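A.B. asks: I'll drop the sequence and a predicted model, then ask my questions.
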Amino acid sequence: MSDEAPGIDVSVGDDGVQRITINRPDIGNSLSPLARDALIDAFTRANDDTRVRAVLLGAAGERHFCAGAGLAAGGRGSDAQRRPDKRPGDIARMLQQGWQRLVASILDCDKPVVTAVKGTAAGAGSSLVLASDLVVMSTEATLVEAFVHRGILPDSGAIHLLTRIVGLRKAAELLMLGEPIDATACERLGLVNRVAEPQDIDGVAEELVQRLASGPTVMLSMTKRLLAVSSESGRDRAFEQEAWAAEVVSYTADLQEGLASFAERRKPRFHGF
């Protein structure tokens, strides 16, 4: 697939779900710079679009969720790494403006992101999974931190994300050995939320994203932010941020609907932003 066609399909349904599909199965759903930037744009638009209440990320085909940066096509700036006239800072800038920015676009998206993993998620592709809020994984899928097999320093936020999910010792093992992790192990380590048979994964992912899309949007957005704060800062900052987030949520119509539905013993009908 040429870079003239990024291969990122995006649609917003009447249900408030923005569905993003990496549609590059002929090259393992690897990401060229153009595809990477199209993904960044999709998550940025999801964040800014008040129609969007939740995001579902998936990929075409069954073999690969995302094989990473597409080294064969220069996806990680491989030419820049080999170029004799490269300047100090070239690679750092490329990562900051590209792959780190992609992962940040998921982490910073105010809408909850559900990711369905049907095949192998490798390298930068695994970071897309790690950055998501909820993950459904096929029993036949695997996740592999493949950087060590190419002599590449783990990037795309992999060290930061893995350490906060599985802890220092296990992150070191996964990154330094680069062994594939099957769905059962991913669930045991807390890397994914649900494991489903291949024929069921779309339905399970849809059920989760629909639940999120019908939920109290501001509360979910604030919860996502506080989860990030709590994993990256001390108690004092986490408590301060929690208090201010509760202040914001207290003014939402969804909170009032939640209280009213409880009093009236009925299911709440959250209206969102």
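C.D. replies: Noted; the coordinates are in hand.

A.B. asks: C-alpha from now on. contacts and neighbour counts both.
C.D. replies: Noted.

A.B. asks: and the residue nearest to the spatial centre of the chain, what does it touch?
C.D. replies: Geometric centre of the chain, nearest residue: S132, 2.9 Å, by C-alpha atoms, centre = their mean. By C-alpha atoms under 8 Å, 6 or more residues apart in numbering, the residues touching S132 are I106, L107, P112, V113, V114, T115.

A.B. asks: Among the residues you listed, which lie within helices?
C.D. replies: With DSSP state H as the criterion, helices contain I106, L107 from among the contacts of S132.

A.B. asks: Let me know the secondary structure of L57.
C.D. replies: Following DSSP: H, G, I helix; E, B strand; the rest coil, the label given to L57 is strand.

A.B. asks: I'd like the distance between it and I106.
C.D. replies: 10 Å (C-alpha to C-alpha, to the nearest Å).

A.B. asks: How about S78?
C.D. replies: For S78, the distance to I106 - C-alpha to C-alpha - is 24 Å.

A.B. asks: neighbour count winner among these two?
C.D. replies: Remark: of S78 and I106, I106 carries more neighbours, 26 against 15, as counted by other C-alpha atoms under 10 Å.

A.B. asks: List the residues that contact the more buried one.
C.D. replies: F43, V113, L128, A131, S132.

A.B. asks: repeat that with 7 Å
C.D. replies: By C-alpha atoms under 7 Å, 6 or more residues apart in numbering, the residues touching I106 are F43, A131, S132.

A.B. asks: export the residues you listed to JSON lines and tack on distance to F270?
C.D. replies: As requested, these are exported to JSON lines (distance: C-alpha to C-alpha, whole Å):
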{"residue": "F43", "distance to F270": "23"}
{"residue": "A131", "distance to F270": "26"}
{"residue": "S132", "distance to F270": "23"}
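
A.B. asks: Tell me the one of those residues nearest A92?
C.D. replies: Closest to A92 out of those is A131 (20.3 Å), distances taken as C-alpha to C-alpha.

A.B. asks: re earlier: out of the contacts of S132, what pair is the most spread apart?
C.D. replies: Largest pairwise distance in the contacts of S132, by C-alpha to C-alpha, is 12.8 Å, between L107 and T115.

A.B. asks: Comparison target, given below:
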Amino acid sequence: MTAPVLYQASEGVATLTLNRPDVLNAMNAELMSALREGVERAAADSEVRAVLLTGAGRGFCAGADLAARQSGGNGLSDSGALLRERYHPIILALRQMPKPVVTAVNGVAAGAGMSLALAGDVVLAGRSASFLQAFSRIGLIPDAGSTYFLPRYAGEMRARALAILAEKIDAEEAHRIGLVWKLHDDDVLQDEAGKLARHLATMPTMAYGLIKEALNQSFDNDLAAQLEVEATLQSRASRSEDCREGVAAFIEKRAPKFKGR
């Protein structure tokens, strides 16, 4: 049986590829289980210093596989339990992973597939990519983190419109409103995403992890509290081997050689 998620690690990068291209990588139980396993494997591997998440075929991820859920007999009757069991651990693991995560959106990212794309630290997209908060079309609310990510990235007004109107937006619009960092031509998206991930894998991984930790706390804190978070984390960063190397390289006017610790 074909693996629902492909895992490859090389040059310090773990590449996770959603691999159900015949259904635009729609999420079923097997894919979610394999994706969680892959994310946890990448987080635990000390040789992995960056993660790249993308989709096989012509789509990134079409969201939940509704046909599979209907055929399983439970329909959507307990979506909350499924979110807690299958989706939340993956989204949290990506955001809390002490390594940078690049998502490369090829084609459609809809529903929870859009949430998954936005869970990356740096979101890239091909020019033919599209984004859709499809939930309200079937009487649901955005989930898997979309109600968290959208207002923070695109602003509250846009978040409300995207969620309520459920209109598909193209990659150019997603880039314009702040959901995507950079756009690339479709035929070079994977190469550019891989190049970025490999670059991140040569950089100070510990500092990246602390940056993520600081940003994850920022919206819950007032200024004084966030200043204290910065000071606490900066103490840890300044004692790292990478910081010592970075300062020495700056003084010696040479390129640093970071080890990720």
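C.D. replies: Now that the structure is in, tell me what you want to look at. Just so you know, these numbers come straight off a predicted model, no measurement behind them.

A.B. asks: could the contacts of I106 of the first structure be laid out in a markdown table, adding secondary structure?
C.D. replies: Listed next are these as a markdown table, based on three-state DSSP:
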| residue | secondary structure |
| --- | --- |
| F43 | helix |
| A131 | helix |
| S132 | coil |
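
A.B. asks: okay, L107 and T115 of the first structure: which has more neighbours?
C.D. replies: Per other C-alpha under 10 Å, whichever of L107 of the first structure and T115 has more neighbours is T115, with 29 against 21.

A.B. asks: could you measure the aligned partner of the more buried one in the second structure against V247 of the second structure, distance?
C.D. replies: In the second structure, the residue paired with T115 of the first structure is T103, using TM-score structural alignment. The gap separating T103 of the second structure from V247 of the second structure is 30 Å, by C-alpha to C-alpha.

A.B. asks: how many neighbours does whatever residue of the second structure lines up with S233 of the first structure have?
C.D. replies: In the second structure, the residue matched to S233 of the first structure (TM-score structural alignment) is N221. Using other C-alpha under 10 Å, the number of residues around N221 of the second structure comes to 12.

A.B. asks: Tell me if N221 of the second structure really is in a strand.
C.D. replies: No. According to three-state DSSP, N221 of the second structure belongs to no strand; its state is coil.

A.B. asks: What about the aligned residue in the first structure for A231 of the second structure, how many residues nearby?
C.D. replies: Correspondence of A231 of the second structure to the first structure, assessed by TM-score structural alignment: A243. If you count neighbours by other C-alpha under 10 Å, A243 of the first structure ends up with 11.

A.B. asks: for A161 of the second structure, same thing?
C.D. replies: The tally of other residues near A161 of the second structure (other C-alpha under 10 Å) stands at 12.

A.B. asks: if I look at it, how far off is A110 of the second structure?
C.D. replies: Look at A161 of the second structure and A110 of the second structure: by C-alpha to C-alpha, they are 15 Å apart.

A.B. asks: With R160 of the second structure instead?
C.D. replies: Distance from R160 of the second structure to A110 of the second structure, by C-alpha to C-alpha: 16 Å.

A.B. asks: More neighbours: the two, which one.
C.D. replies: A110 (26 against 15).

A.B. asks: residue contacts, the more buried one?
C.D. replies: Neighbouring residues of A110 of the second structure by C-alpha under 7 Å, 6+ apart: C61, A62, G63, F131, L132, Q133, A134.

A.B. asks: Give me the subset of these lying in strands.
C.D. replies: Mapping those onto strands (DSSP state E) picks out C61, F131, L132.

A.B. asks: For the aligned partner of the second one in the first structure, the count of nearby residues, please.
C.D. replies: Right, F131 of the second structure. By TM-score structural alignment, F131 of the second structure lines up with L143 in the first structure. The tally of other residues near L143 of the first structure (other C-alpha under 10 Å) stands at 30.

A.B. asks: Does L143 of the first structure touch L128 like I think?
C.D. replies: No. L143 of the first structure is beyond contact range of L128, at 10.9 Å (criterion: C-alpha atoms under 7 Å).

A.B. asks: Would you check how far apart D108 of the first structure and D48 of the first structure are?
C.D. replies: Distance from D108 of the first structure to D48 of the first structure, by C-alpha to C-alpha: 11 Å.

A.B. asks: quick one, which of the two is more surrounded?
C.D. replies: Applying other C-alpha under 10 Å to D108 of the first structure and D48 shows that D108 carries more neighbours, namely 19 against 12.

A.B. asks: hey, where'd the strands end up in the second structure?
C.D. replies: Secondary structure of the second structure, counting by DSSP E: strands at 5-10, 13-18, 50-55, 59-61, 101-105, 108-110, 122-126, 130-132, 169-170, 182-184.

A.B. asks: now these in JSON lines, with distance to H199 of the second structure?
C.D. replies: Converted to JSON lines, the strands of the second structure look like this (distance: least, C-alpha to C-alpha, whole Å):
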{"stretch": "strand 5-10", "distance to H199 of the second structure": "12"}
{"stretch": "strand 13-18", "distance to H199 of the second structure": "9"}
{"stretch": "strand 50-55", "distance to H199 of the second structure": "9"}
{"stretch": "strand 59-61", "distance to H199 of the second structure": "23"}
{"stretch": "strand 101-105", "distance to H199 of the second structure": "11"}
{"stretch": "strand 108-110", "distance to H199 of the second structure": "25"}
{"stretch": "strand 122-126", "distance to H199 of the second structure": "13"}
{"stretch": "strand 130-132", "distance to H199 of the second structure": "26"}
{"stretch": "strand 169-170", "distance to H199 of the second structure": "28"}
{"stretch": "strand 182-184", "distance to H199 of the second structure": "16"}
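
A.B. asks: Can you check which of these gets nearest to M203 of the second structure?
C.D. replies: Of the strands of the second structure, the one closest to M203 of the second structure (C-alpha to C-alpha) turns out to be strand 50-55, at 9.5 Å.

A.B. asks: That closest one vs the first structure, average distance?
C.D. replies: Its match in the first structure and strand 50-55 of the second structure itself, once the structures are fitted together, sit a mean 0.6 Å apart by mean C-alpha distance after the TM-score superposition for the first structure.

A.B. asks: what sits against G272 of the first structure?
C.D. replies: Going by C-alpha under 7 Å, 6+ apart, G272 of the first structure touches P216, T217, D254.

A.B. asks: Alright, that wraps it up for me.
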